[in-house]
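S.K.: Structure for this input, please:
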Amino acid sequence: MNEPFSYDVESAIFIRFAMVGPPVLNGLAAKGQRRRRDPYSATLFARDIVQSLRRQIGFRRQGEPVGDAVVEELLATVIWDIPVEDFVVLVGIDATRRDAVKRDISKRLAERLTAEYEIFPAPAFYHGHTGTGPLGPKK
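M.R.: Alright, predicted model coming up:
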């Protein structure tokens, strides 16, 4: 019997917080060089999340696959709508508060993705530069 597909989108997004560079979070917290929020930081973070998720899953709406750019645009909008105060906590010193905010933001982003799209298994195999999977070989 087939098991229903389940993938922990929230945890996958939470992990991306550890990988995203400080300049991106600083841009969202208005703590970067320009001292104001940088909308491109939301785009970069959304792109990073989608690229990471797409290694294991795909997105569909009404049975039709949805392109990465569409998902990135939705996520960038959702990220941008998160209050600047939450991102200030993310670049702050207090690790307990940082983790709580990361968990909260991850949950919000995952809920929005799963509300908008059907998640389905679509693993992208990478076999190095000489591989035969969809991510290789490089030209």
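S.K.: use CA for all of it now, contacts and neighbours both
M.R.: Noted.
S.K.: Show me the contact partners of stretch 76-90.
M.R.: Identification of contacts with stretch 76-90 by C-alpha atoms under 8 Å, 6 or more residues apart in numbering yields 25-26, 28-31, 37, 39, 42-43, 45-46, 97-99, 101-102, 105, 109.
S.K.: Let's see that with 7 Å instead.
M.R.: Stretch 76-90 is contacted by residues L25, L28, A29, P39, A42, T43, A46, R97, R98, V101 when judged by C-alpha atoms under 7 Å, 6 or more residues apart in numbering.
S.K.: Please provide the structure for the following sequence as well, for comparison with the first:
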Amino acid sequence: MPGPKYDIEGAIFIRFAMVGRPVLNGLAAKGQRRRRDPQCSILFARDIVTALRAQIGFRRDGEALEDATVQEFLRAAIWEIPVEDCAVLVGIDATPRDAAKRHISKRLAERLKTEFEIFHAPAFRHGDSGTGPLGPRG
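M.R.: Prediction:
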């Protein structure tokens, strides 16, 4: 019996709305330095993987992978997005901006599904040091 389906594309699309404008500007070479900032692809990949890991896990050859492995793969995939496509993400007009977010989200989701086996693995987190339903305080 297959497990529940998870909308990876939708989750990535939401991360575009949640990620800081400086990160998108850095990917689009529209920041202060007017150059692409490789650190922005690292930050965005980390943000996406953290959000996805709340519900799913990633395996390769039946072995569960560390988040860092998935983050590095996604960082490279984000960095491969042409700067022109990223520039649309920080444009004024919402219609092409949302279309670009949808298109890029779809491409990133497809790459993740092609590279990794996705499995249902809801993560229960009660703060960073939680150990149970109530977890330690402070």
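S.K.: what TM-score comes out when they're superposed?
M.R.: Overlay of the two chains. TM-score (TM-score structural alignment, normalised by the length of the second structure): 0.92; 137 aligned residues with a C-alpha RMSD of 1.9 Å.
S.K.: Report the buried members of the contacts of stretch 76-90 of the first structure.
M.R.: Buried residues within the contacts of stretch 76-90 of the first structure, counting neighbours by 16 or more other C-alpha atoms under 10 Å: L25, L28, A29, A42, T43, A46, R98, V101.
S.K.: in the first structure, which residue is closest to the centre?
M.R.: For the first structure, the residue nearest the mean C-alpha position is I49 (2.3 Å; C-alpha atoms, centre = their mean).
S.K.: where along the first structure do the strands fall?
M.R.: For the first structure, the strands defined by DSSP state E occupy 57-61, 64-65, 118-121.
S.K.: okay but G58 of the first structure is in contact with F120, surely?
M.R.: Yes. Between G58 of the first structure and F120 there is a contact under C-alpha atoms under 7 Å: 5.3 Å.
S.K.: Using TSV, lay out the strands of the first structure together with mean neighbour count and distance to E72 of the first structure.
M.R.: Formatted as TSV, the entries for these read as follows, by neighbours: other C-alpha atoms under 10 Å; distance: least, C-alpha to C-alpha, whole Å:
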stretch	mean neighbour count	distance to E72 of the first structure
strand 57-61	18	11
strand 64-65	12	14
strand 118-121	16	15
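S.K.: closest to V71 of the first structure out of the ones you listed?
M.R.: Smallest distance to V71 of the first structure across the strands of the first structure (C-alpha to C-alpha): 8.0 Å, for strand 57-61.
S.K.: quick one: contacts of that closest one?
M.R.: P65, V66, Y117, E118, I119, F120, P121, A122, P123.
S.K.: against the second structure, where does the longest helix seen in the first structure fall?
M.R.: Longest helix in the first structure by number of residues (criterion: DSSP state H): helix 95-116. Under TM-score structural alignment, the counterpart of helix 95-116 of the first structure in the second structure spans residues 94-115.
S.K.: what's the mean gap between the matching stretch and the aligned bit of the first structure?
M.R.: When the first structure is superposed, stretch 94-115 of the second structure averages 0.3 Å from its matched positions, counting by mean C-alpha distance after the TM-score superposition for the first structure.
S.K.: Can you show me the helices along the second structure?
M.R.: 8-18, 21-27, 38-52, 67-79, 83-89, 94-115.
S.K.: so can I have JSON lines of the buried ones among the contacts of stretch 76-90 of the first structure showing distance to V70 of the first structure?
M.R.: Shown next, in JSON lines, are these (distance: C-alpha to C-alpha, whole Å):
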{"residue": "L25", "distance to V70 of the first structure": "22"}
{"residue": "L28", "distance to V70 of the first structure": "21"}
{"residue": "A29", "distance to V70 of the first structure": "24"}
{"residue": "A42", "distance to V70 of the first structure": "14"}
{"residue": "T43", "distance to V70 of the first structure": "12"}
{"residue": "A46", "distance to V70 of the first structure": "11"}
{"residue": "R98", "distance to V70 of the first structure": "29"}
{"residue": "V101", "distance to V70 of the first structure": "26"}
